[in-house]
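Visitor: Would you be able to build a 3D model of this:
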Amino acid sequence: MCILFIYNGNEDVESDYRLIIATNRDEFYERPAQIMAPWEGQADVLAGKDVRGGGTWLALSAVTKKIGVLLNHPVAPTKTAVKSRGKIAIDYVKGGLSIREFVDSMREYFQECPGFIFVSLDFGNDYTKVHSYTKNTDNLEEHSEKYLGFGNSAPATPFKKVQAGRQRMQGVCQRLNKIHMKEQLVNELIELLRWEEKHLPDQVIEGQHPDNYKHLSSVYVHVPNIYGTRTHTLVLITKDGGMDVIEVTLRAPIDSQKPNWEKTKFRFKL
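Guide: Sure, this is the predicted structure:
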């Protein structure tokens, strides 16, 4: 489980920000991972690393001006689901292909992966282009809305927590839209990502996860000592070309009852 919220504010004349991203990575606590850092052999690409699989759930580059976020999409497994999804975000971000070209070049590979939704952001032009690719339906969709939310269901049928989080994100970004408010903006975005309210009833998540939907119905997921939200990532890009990347992740060994959070920051001038 993961969740992603996006504010695409390039045409919002009241805001100093052209793009804000807030996302959670949910994973089993015992699965080893490395914090965000320059990727192996790609100094201009930043990503955390899933040590067991060797890939990542989020990658970005201030050089190619791309961000890729991978979301799990549980669907009926296929016999050919043997390839890792972890390379998808890295390959998109470091390459020179548009998202449509990338999907076309990777379609055969995608069909051998477990279910996923891949969200791409290209901020190399005046307006950030946001697309989602859903492996289960082989559908690539462009999203032009100012506020977006994605989770572990098809984009057209979001979980209630995704809808609620998107609305809360909108309120935060409307109030704290000036650069001098950045500290409070970051704090409130982290609060959003640690929102423990359960958004039920929800037929979509209950149908998809009938046995444990209650644990998964909040933005911040916590199944004691087993599984939950392990990493928050924020990306703030201002209209004058400033880019802040902030990752807050649980330090291993993880004690979910007494979480020890570690913060990593990066700053770029686009």
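Visitor: contacts, neighbours, all on C-alpha from now
Guide: Fine.
Visitor: All the helices of the stretch 151-270 of the chain, in order from the start?
Guide: Here the stretch 151-270 of the chain has its helices, by DSSP state H, counting those that start in this stretch, at 160-175, 182-193, 203-208, 213-216.
Visitor: Tell me the gap between the last one and the middle of its chain.
Guide: I take that to be helix 213-216. In this view, helix 213-216 has its centroid 19 Å away from the chain centroid, taken as C-alpha atoms, centre = their mean, to the nearest Å.
Visitor: in that helix, what counts as buried?
Guide: Within helix 213-216, the residues that count as buried by 16 or more other C-alpha atoms under 10 Å are Tyr213, Lys214, His215, Leu216.
Visitor: Check whether the second one really touches Lys198, as I assumed.
Guide: So the one you mean is Lys214. Yes - if you go by C-alpha atoms under 8 Å, Lys214 and Lys198 touch, sitting 7.0 Å apart.
Visitor: now Phe110, nearest residue through space, not along the chain?
Guide: Lys135 (6.8 Å; C-alpha to C-alpha, 6 or more residues apart in numbering).
Visitor: mind listing what that neighbour touches?
Guide: For Lys135, the contacting residues are Phe110, Gln111, Gly115, Phe116, Ile117, by C-alpha atoms under 8 Å, 6 or more residues apart in numbering.
Visitor: Proceed likewise with the subsequent sequence, for comparison:
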Amino acid sequence: MCLAVLALHALPGIPVLIAANRDEFHERPTLPAAQWPDAPDIYAGRDGRAGGTWMGATAQGRYALVTNFREPGRFRDNAPSRGALVEDYLRSAETPAGYLARVHEADQAYNGFNLIVGDTRQAWYLSNRDGGPRALAPGVYALSNHLLDTPWPKLARTKAAFAAVLSRGPQPDLPALMAALADRVPADDADLPATGLPLDRERLLSSPFIVSPNYGTRSSSVLALRDGGAGQLDERRFAPDGSVNGESELTFSWRTADGGDRPR
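Guide: Next comes the predicted model:
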């Protein structure tokens, strides 16, 4: 996952709304978003090489997502999978705060990451490049390959497009959110972040939707957890040329793990 905009406990009737692009090498095997056969409470895509996932939700109203932290020269081949951090949370019954506290104790073993975990009551954020876990107040957040709400041009543009969709009415237009994720316009060179990559690579990665033969946006996803127990995960998948090569539309019911009433 390389770009996500999240409305967390900020919309009437929708405690969780996330629109996100996953950028990855095209040769990396990936399973489409689905209900997992070995964990039927989980709804997510799956990494076919290391296992784990970049974003998912559960029938208990839990969700999580991870992005890599861009830091050329610091990548370690022997580090544990960052996608496992999402899977482990979705499989667990730990509170968001408790889970991130435990992850934080060993987070330097991983390559750089940003991790958001939550449920329909609370949300927490942890980066192993930015101190310890912190609770997220209700609001709209954006995340890419630096720290939460770092104002990279691609992030600022997608967050503004997300906010524009939300401003049109009480029920967000999910196709319009997908359209907001499809922006292929790169940032001006003068606005590019300096992350240590060559200029042509910074330019390629500066658009919200990335198209190149080897690496690019593999999927766009919209996740919504609504009051009353309705969940939805839509995923659109893309070929190296940016054309659509698959879609999943998952609907599911969620109920809090403690058996309490669903919010209404």
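Visitor: circling back to that earlier point, measure the aligned partner of the residue nearest to Phe110 of the first structure in the second structure to Asp23 of the second structure for me?
Guide: In the second structure, the residue paired with Lys135 of the first structure is Asn128, using TM-score structural alignment. Taking C-alpha to C-alpha, to the nearest Å as the measure, Asn128 of the second structure falls 20 Å from Asp23 of the second structure.
Visitor: Please apply the same query to Ala93 of the second structure.
Guide: For Ala93 of the second structure, the distance to Asp23 of the second structure - C-alpha to C-alpha - is 29 Å.
Visitor: Who has more neighbours out of those two?
Guide: Asp23 (21 against 14; other C-alpha atoms under 10 Å).
Visitor: Whatever helix or strand the more buried one lives in packs against which elements?
Guide: Using DSSP states H and E, Asp23 of the second structure falls within strand 14-25. Packed against strand 14-25 of the second structure by the contact rule (3 or more C-alpha pairs under 8 Å, 6 or more residues apart in numbering; DSSP states H and E) you find strand 3-11, helix 174-181, strand 215-226.
Visitor: Burial-wise, tell me which of the ones you listed comes out on top.
Guide: Here the criterion is mean neighbour count by mean count of other C-alpha atoms under 10 Å, and of those the winner is strand 215-226, at a mean of 24.
Visitor: Just put the helices of the stretch 151-270 of the first structure in TSV and tack on distance to Trp261 of the first structure.
Guide: Formatted as TSV, the helices of the stretch 151-270 of the first structure follow (distance: least, C-alpha to C-alpha, whole Å):
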stretch	distance to Trp261 of the first structure
helix 160-175	22
helix 182-193	12
helix 203-208	28
helix 213-216	21
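Visitor: related to what we said a few turns ago, would JSON lines of the helices and strands packed on strand 14-25 of the second structure with distance to Ala97 of the second structure be doable?
Guide: Rendered in JSON lines, the data for those read as follows (distance: least, C-alpha to C-alpha, whole Å):
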{"stretch": "strand 3-11", "distance to Ala97 of the second structure": "16"}
{"stretch": "helix 174-181", "distance to Ala97 of the second structure": "29"}
{"stretch": "strand 215-226", "distance to Ala97 of the second structure": "20"}
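Visitor: so which of the ones you listed comes closest to Asn145 of the second structure?
Guide: Among these, the nearest to Asn145 of the second structure by C-alpha to C-alpha is strand 3-11 (7.4 Å).
Visitor: still on that earlier bit, can you pick the most crowded of the contacts of Lys135 of the first structure?
Guide: Neighbour counts for those, by other C-alpha under 10 Å, peak at Ile117, which reaches 26 neighbours.
Visitor: State the helix or strand in which the most centrally placed residue in the second structure lies.
Guide: By C-alpha atoms, centre = their mean, the second structure has its centre lying nearest to Leu65, at 4.2 Å. Using DSSP H and E, Leu65 of the second structure sits in strand 63-68.
Visitor: Next, the angle from that strand to strand 215-226.
Guide: 160 degrees (axes from the mean of the first three to the mean of the last three C-alpha atoms, to 10 degrees).
Visitor: so how far is strand 63-68 of the second structure from its chain's centroid?
Guide: Put simply, strand 63-68 of the second structure sits 5 Å off its chain's centre (C-alpha atoms, centre = their mean).
Visitor: Run the angle between that strand and strand 3-11 for me.
Guide: 150 degrees.
Visitor: What residues of whichever helix or strand comes after strand 63-68 of the second structure count as buried?
Guide: As assigned by DSSP H and E, the chain's next helix or strand after strand 63-68 of the second structure is helix 83-91. Of all the residues in helix 83-91 of the second structure, those buried under the rule 16+ other C-alpha under 10 Å are Gly83, Ala84, Leu85, Val86, Glu87, Tyr89, Leu90.
Visitor: how close does the equivalent of the fifth one over in the first structure sit to Gly48 of the first structure?
Guide: In this case it means Glu87 of the second structure. Per TM-score structural alignment, the equivalent position to Glu87 of the second structure in the first structure is Ile90. According to C-alpha to C-alpha, Ile90 of the first structure and Gly48 of the first structure sit 10 Å apart.
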